[in-house]
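Engineer: I would like the atomic coordinates for the input below:
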Amino acid sequence: MSTDATVTGMVEAALYVRDLDRSVAFYEDLFGFATEIRDEQICVLNVASQSALILLPVWVKDLPDRLGTDDVPFVGNIPSSGAEGRGHVALKIPKSELPKWEGRLAGKNIEIVGRTKWPRGGESIYFRDPDEHLVELLTPGLWSFY
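Structural biologist: As a prediction, this is how the structure comes out:
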């Protein structure tokens, strides 16, 4: 199938969380992600100046479309995704830093719940965030593009 319209990458991923403050603190502390936007209904974290991790309290999934506010100004509306349950996010890391991340997780008493060695040479380690979302740290060598 050919098309003249292209996609150049992924910009953001969203996770619904039970306690927004707790989840923001977890991702800021563990990864050093900076906050781009924050109010009681959303927190957008800057991931390596390449993408965004959006954290939303679970109660917003039942709200009508989100409209801009003084704190988070935009024109238009954002429909709710209505997602439920545990999600998954994979974050890129250099292969040389895998042992550092294992040590960092151990130092914060975060259990590594899975490990994978991929046929192309990549490695993954998996752990859970405070809402039981599966977080993956992934070295190059999984996909043809990474």
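
Engineer: from here on, contacts and neighbour counts on C-alpha atoms
Structural biologist: Will do.

Engineer: just checking, residue 127 touches residue 115?
Structural biologist: No: if you go by C-alpha atoms under 8 Å, residue 127 and residue 115 don't touch, sitting 9.4 Å apart.

Engineer: Counting neighbours, go ahead and name the busier of those two.
Structural biologist: Shown here are residue 127 and residue 115; by other C-alpha atoms under 10 Å, residue 127 has more neighbours (17 against 14).

Engineer: compare with the first, here's sequence two:
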Amino acid sequence: MPHVQGIVETALYASDLPRAAAFYQRVFGLDKLLDSDKLIALNVADRSVLLLFKQGATARSATLPGGTIPAHGADGPSHFAFAIAAGEVPAWREHLQREGVPIESEVTWPGDALSIYFRDPDGHLGELLTPGFWRNY
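Structural biologist: Prediction:
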């Protein structure tokens, strides 16, 4: 069987693209890879891409010169997790507070991993996760 090498993209759907992008740029330091009226792509640690789609913009398939992108989308809040170093948890708490991002919850997991949960401007549930939760992280 061929092997998957990782997750390249994670998609979130935003009611206000500039507001959503500004949040991720300001709070997490993500830089833009692409900026259009329907999509803003942000670089995550030079390993993956956070795609912010304008809500409803992908409800129909899009035909491009190279092929067709099938319709996609989501209703309601989605969830994603950013990897953080265990030693940076206090710094992340302080940073979120300074940026006006309320911490919704924290969970200490068996194996000493820690999750810090927050919401983005569209209500998506973000998580900052330290190593030790999954056997591969």
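
Engineer: Just give the TM-score of the two.
Structural biologist: Remark: TM-score between the superposed chains equals 0.95 [TM-score structural alignment, normalised by the length of structure 2]; 137 aligned residues with a C-alpha RMSD of 1.2 Å.

Engineer: So what does residue 43 of structure 1 match up with in structure 2?
Structural biologist: Matched to structure 2 by TM-score structural alignment, residue 43 of structure 1 sits across from residue 40.

Engineer: Burial check on its match, number of neighbours?
Structural biologist: 20.

Engineer: list the buried ones in the longest helix belonging to structure 1?
Structural biologist: Secondary structure of structure 1 per DSSP state H: the longest helix is helix 20-31. Going by neighbour count (16 or more other C-alpha atoms under 10 Å), the buried part of helix 20-31 of structure 1 is 20, 23-24, 27.

Engineer: I'd like those residues laid out as TSV, including distance to residue 75 of structure 1.
Structural biologist: Below are the buried residues of helix 20-31 of structure 1 laid out as TSV (distance: C-alpha to C-alpha, whole Å):
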residue	distance to residue 75 of structure 1
20	24
23	27
24	25
27	28
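
Engineer: Identify, from those, the entry nearest to residue 82 of structure 1.
Structural biologist: Closest approach between the buried residues of helix 20-31 of structure 1 and residue 82 of structure 1, by C-alpha to C-alpha: residue 20, at 16.6 Å.

Engineer: Pretty sure the closest one sits against residue 54.
Structural biologist: No: counting by C-alpha under 8 Å, residue 20 of structure 1 stays clear of residue 54, with 10.5 Å between them.

Engineer: Which neighbours do those two have in common?
Structural biologist: Jointly contacting residue 20 of structure 1 and residue 54 under the rule C-alpha atoms under 8 Å, 6 or more residues apart in numbering are 42-43.

Engineer: All the helices of structure 2, in order from the start?
Structural biologist: Counting by DSSP H, the helices of structure 2 are 17-28, 89-98.

Engineer: Take these and lay them out in CSV including distance to residue 10 of structure 2.
Structural biologist: Formatted as CSV, the helices of structure 2 follow (distance: least, C-alpha to C-alpha, whole Å):
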stretch, distance to residue 10 of structure 2
helix 17-28, 13
helix 89-98, 22
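
Engineer: Out of these, which gets nearest to residue 126 of structure 2?
Structural biologist: Proximity to residue 126 of structure 2 (C-alpha to C-alpha) singles out helix 17-28 among the helices of structure 2, at 10.8 Å.

Engineer: quick one: the strands in structure 2?
Structural biologist: Taking DSSP state E as the test, the strands found in structure 2 are 9-14, 32-35, 39-44, 48-54, 62-64, 67-69, 79-83, 103-108, 114-119, 125-129.

Engineer: ok, average deviation of the fourth one from structure 1?
Structural biologist: Compared with structure 1 after fitting, strand 48-54 of structure 2 has a mean deviation of 0.5 Å; criterion: mean C-alpha distance after the TM-score superposition for structure 1.
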